[in-house]
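Peer 1: starting from these lines, generate the structure:
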Amino acid sequence: MQPTFTSIREARRWASLFLQKEQREPRVADLLLEHFLGWTSSQLLAFDDKPMPSEVVEGFVEAVRKHAKTGIPVQHLTGVGHFYGREFQVNEDVLIPRPETEELVLGIMEYVRQKNLKAPRIVDLGTGSGVIAITLATELPDSIVRGVDLSEEALRIAAKNAAQHGADVRFYQGDFLASLLEEPFDIIVSNPPYIAYSEKDQMDDTVVDFDPAMALFAEEEGLAAYKSILTQVSHMKQKPKCIAFEIGHQQGASLLSLFHDLLPEFLAEVRQDINGKDRMVFAFSG
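Peer 2: Alright, predicted model coming up:
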């Protein structure tokens, strides 16, 4: 049965209650309304007594019901993910950007400014939709940025996002650093797959069923990608000055051990995110 509502407030109330009943996050109602109306969150709060435009009702109701039934992320319904104040195209071929990853980017920018690096050479491994590479290229306009991913589909999305934001990023298809071992980089950054397959059953369906598995899961209890990257770095003729990883909140000690074993000349430290959880490892040479 199709719900009936005349005002935006009524539509918002129906969607929130419907999602709550289906044990989904009621906040999704606001996000979908903002998308279908082309409004900001402030506009939604200020003008929710306005009539609900008839031309968006069907699409809005369908999106709410689809999310409730399947758990499909809002970003896949809208085709847009937000990162560091920008909109990026996303789909089922790329990881939806998370706020925690913004802290990884902030750490790199602080390092560049602290060391006063001129035209730093940066490579983003497992770039996905390109949010890290594009944000760094945009926020550090003198930087030389590369992005690498195994997925051809992901690289297509990354290239579209770079063009959309006017970011000068060159993308490569490959296994992390394998095709770039001869290139010198000041900074290597990566948010690689780091979830152990044993954790899959505990994860939310909005993640497991829709984010690409190759961007989520890794062998060796989630450490395989880090091992691969650090082994590749150990074979580089010119080592980077800084390596920055996003990590799972229980992987800090394991990452420090990996650096000790594979790159003992690097000084590695675990950093916490805004929620007080171990979320990043930064390592420095020299």
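Peer 1: make it CA atoms for all contacts and neighbour counts henceforth
Peer 2: Noted.
Peer 1: just the buried residues of stretch 132-149, please?
Peer 2: Within stretch 132-149, the residues that qualify as buried are 132-138, 140, 143-149, counting by 16 or more other CA atoms under 10 Å.
Peer 1: so which of those belong to strands?
Peer 2: Judged by DSSP state E, the buried residues of stretch 132-149 include Ile144, Val145, Arg146, Gly147, Val148, Asp149 as members of strands.
Peer 1: which two of the residues you listed have the greatest separation?
Peer 2: Ile144 and Asp149 (17.3 Å; CA to CA).
Peer 1: tell me the one among the ones in strands among the buried residues of stretch 132-149 nearest to Ser179.
Peer 2: Val148 (9.3 Å).
Peer 1: all helices of the stretch 1-150 of the chain, in order?
Peer 2: 8-21, 27-37, 41-46, 54-70, 74-78, 99-114, 131-139 (DSSP state H, counting those that start in this stretch).
Peer 1: can you tell me what sits against the shortest one?
Peer 2: If I follow you right, that is helix 74-78. Residues outside helix 74-78 that contact it (CA atoms under 8 Å, 6 or more residues apart in numbering) are Val28, Leu31, Leu32, His35, Ala63, His67, Gly81, Val90, Asn91, Glu92, Ile96.
Peer 1: for ChimeraX, what selects the buried ones among the residues you listed?
Peer 2: Filtering the contacts of helix 74-78 down to the buried ones (16+ other CA under 10 Å) takes a single ChimeraX command:
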select :28,31,32,35,63,67,81,90,91,92,96
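Peer 1: dump the contacts of helix 74-78 to CSV, plus distance to Leu262.
Peer 2: Below are the contacts of helix 74-78 laid out as CSV (distance: CA to CA, whole Å):
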residue, distance to Leu262
Val28, 44
Leu31, 44
Leu32, 46
His35, 47
Ala63, 48
His67, 44
Gly81, 35
Val90, 35
Asn91, 35
Glu92, 34
Ile96, 31
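Peer 1: of the contacts of helix 74-78, closest to Arg13?
Peer 2: Of these, the one sitting nearest to Arg13 (CA to CA) turns out to be Val28, at 11.6 Å.
Peer 1: and for comparison, fold this next one:
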Amino acid sequence: MAKQTVLAILQAAKQQLQMAGQDPELAQYLMLEGNQWRFTELVQHYREALSPTQTQAFQAQLARVCAGEPAQYVLGYAPFYGREFQVTPATLIPRPETEELVEWVLQVVQQPTAKVIDVGTGSGAIAVTLKKERPTWLVTATDISDAAIAVAQKNAQRLTAQLTWATGDLLAPVTGQRFDVIVSNPPYIDRTEMPEMDTSVKRYEPEQALYAADHGLAFYQRFAQVLTTYLVPTGDFFAEIGYHQGAAVKQIFKQALPDAQVTVKSDINGHDRMIHVHLTSKG
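Peer 2: Purely as a prediction, here's the structure:
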């Protein structure tokens, strides 16, 4: 039996994905990433045959994606801010909206030696990226999950980012310390939103990193109560928020910190997605 070309394998894979109710373009993503090809290299290989080992690996990955598993978990890594981060079911898959949060932090914070903490670091995408983009910053990363911290540490080591690590709930692991910047992508999904969520997210991504009580607002309420304890008097807090939570989250911080400057920022799609709280010397 003649070996199939890369193009023929891709075309068949797209049909399989479509029949399974998955995005057909994931076939090309798997082929590119699995072979570490750029798109131009893929085109150059179109008329060639994959080796039996390559074909077997691709078909195994394709079967998992057809079953609904996120391609990033299948491959074991995800892109973020121009770098590759290892991801496992112990960590959320980094998303483009979070890149926008990182960009906002980098634009606003000008101190050359800022002391920064990423709370709920997951794969370490935020913390490692901030350290790589601002090597003179002192960056700490925390998570309640030992498994997530282990993944984040591997990412930091592979990307040569020197961070400080702590395991525990919210800011408890750094009690007694103060920071110039606190950044977080906390759980913010209300469980009543589950019917609207992507099936693969519900099935494969870690629950404790997704859902929060009080209509998804619990972590913002907790942060609002402790920011003046863990930030310097003119410190900054940045967080990702749900697309419909802008007004509610802003109200939480304005009520707890009347003198603070609170700004909600939209993402590239025009949805409320980030919040910035800047403390003044009064509050």
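Peer 1: among the helices of the stretch 1-150 of structure 1, which is nearest Asp209 of structure 1?
Peer 2: helix 54-70 (8.7 Å).
Peer 1: and that closest one, what does it pack onto?
Peer 2: helix 8-21, helix 27-37 (3 or more CA pairs under 8 Å, 6 or more residues apart in numbering; DSSP states H and E).
Peer 1: nearest to Ile108 of structure 1, out of those helices?
Peer 2: helix 27-37 (30.1 Å).
Peer 1: ok, average deviation of that closest one from structure 2?
Peer 2: Compared with structure 2 after fitting, helix 27-37 of structure 1 has a mean deviation of 1.3 Å; criterion: mean CA distance after the TM-score superposition for structure 1.
Peer 1: which bit of structure 2 covers that helix?
Peer 2: On structure 2, the counterpart of helix 27-37 of structure 1 by TM-score structural alignment is residues 25-35.
Peer 1: show me the contact partners of that stretch.
Peer 2: With CA under 8 Å, 6+ apart, stretch 25-35 of structure 2 has contacts from 10, 13-14, 17, 37-39, 42, 54, 58, 61-62, 71, 75.
Peer 1: gap between that stretch and the chain center?
Peer 2: Put simply, stretch 25-35 of structure 2 sits 21 Å off its chain's centre (CA atoms, centre = their mean, to the nearest Å).
Peer 1: corresponding residue for Ser190 of structure 1 in structure 2?
Peer 2: Match for Ser190 of structure 1 (TM-score structural alignment): Ser184.
Peer 1: what do you get for Phe47 of structure 1?
Peer 2: Aligned counterpart of Phe47 of structure 1 in structure 2: His45 (TM-score structural alignment).
Peer 1: with Phe88 of structure 1 instead?
Peer 2: Matched to structure 2 by TM-score structural alignment, Phe88 of structure 1 sits across from Phe85.
Peer 1: ok, the counterpart of Ile9 of structure 2 in structure 1 to Pro26 of structure 1 distance?
Peer 2: Residue pairing (TM-score structural alignment): Ile9 of structure 2 is matched to Ala11 of structure 1. Ala11 of structure 1 sits 12 Å away from Pro26 of structure 1, going by CA to CA, to the nearest Å.
Peer 1: now do Leu263 of structure 1
Peer 2: Noted for Leu263 of structure 1: a distance of 46 Å to Pro26 of structure 1, by CA to CA.
Peer 1: spatially nearest residue to Phe282 of structure 1, not counting backbone neighbours?
Peer 2: For Phe282 of structure 1, ignoring the flanking residues on the chain, the nearest one in space by CA to CA, 6 or more residues apart in numbering is Ala244 at 4.6 Å.
Peer 1: so that neighbour, which state does it fall into?
Peer 2: Following DSSP: H, G, I helix; E, B strand; the rest coil, the label given to Ala244 of structure 1 is strand.
Peer 1: burial of it, as a residue count?
Peer 2: Other residues lying near Ala244 of structure 1 total 22 when counted by other CA atoms under 10 Å.
Peer 1: list the contacts for Leu104 of structure 1?
Peer 2: Ala244, Phe245, Glu246, Met280.
Peer 1: possible to save those residues as a markdown table with distance to Asp211 of structure 1?
Peer 2: Below are the contacts of Leu104 of structure 1 laid out as a markdown table (distance: CA to CA, whole Å):
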| residue | distance to Asp211 of structure 1 |
| --- | --- |
| Ala244 | 23 |
| Phe245 | 20 |
| Glu246 | 17 |
| Met280 | 21 |
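Peer 1: now which of those residues would you call buried?
Peer 2: Using 16+ other CA under 10 Å, the buried ones in those are Ala244, Phe245, Glu246, Met280.
Peer 1: please identify which helix or strand holds the counterpart of the last one in structure 2.
Peer 2: So that's Met280 of structure 1. Using TM-score structural alignment, the partner of Met280 of structure 1 in structure 2 is Met274. Assigned by DSSP states H and E, Met274 of structure 2 belongs to strand 272-278.
Peer 1: please state the offset of that strand from the chain centre?
Peer 2: Distance, stretch centre to chain centre, for strand 272-278 of structure 2: 16 Å (CA atoms, centre = their mean).
Peer 1: repeat for stretch 187-201 of structure 1
Peer 2: 12 Å.
Peer 1: just the buried residues of it, please?
Peer 2: For stretch 187-201 of structure 1, the neighbour count (16+ other CA under 10 Å) marks Ile187, Ile188, Val189, Ser190, Asn191, Pro192, Pro193, Tyr194, Ile195, Ala196 as buried.
Peer 1: same thing with stretch 223-231 of structure 1?
Peer 2: Leu223, Ala224, Ala225, Tyr226, Lys227, Ile229, Leu230, Thr231.
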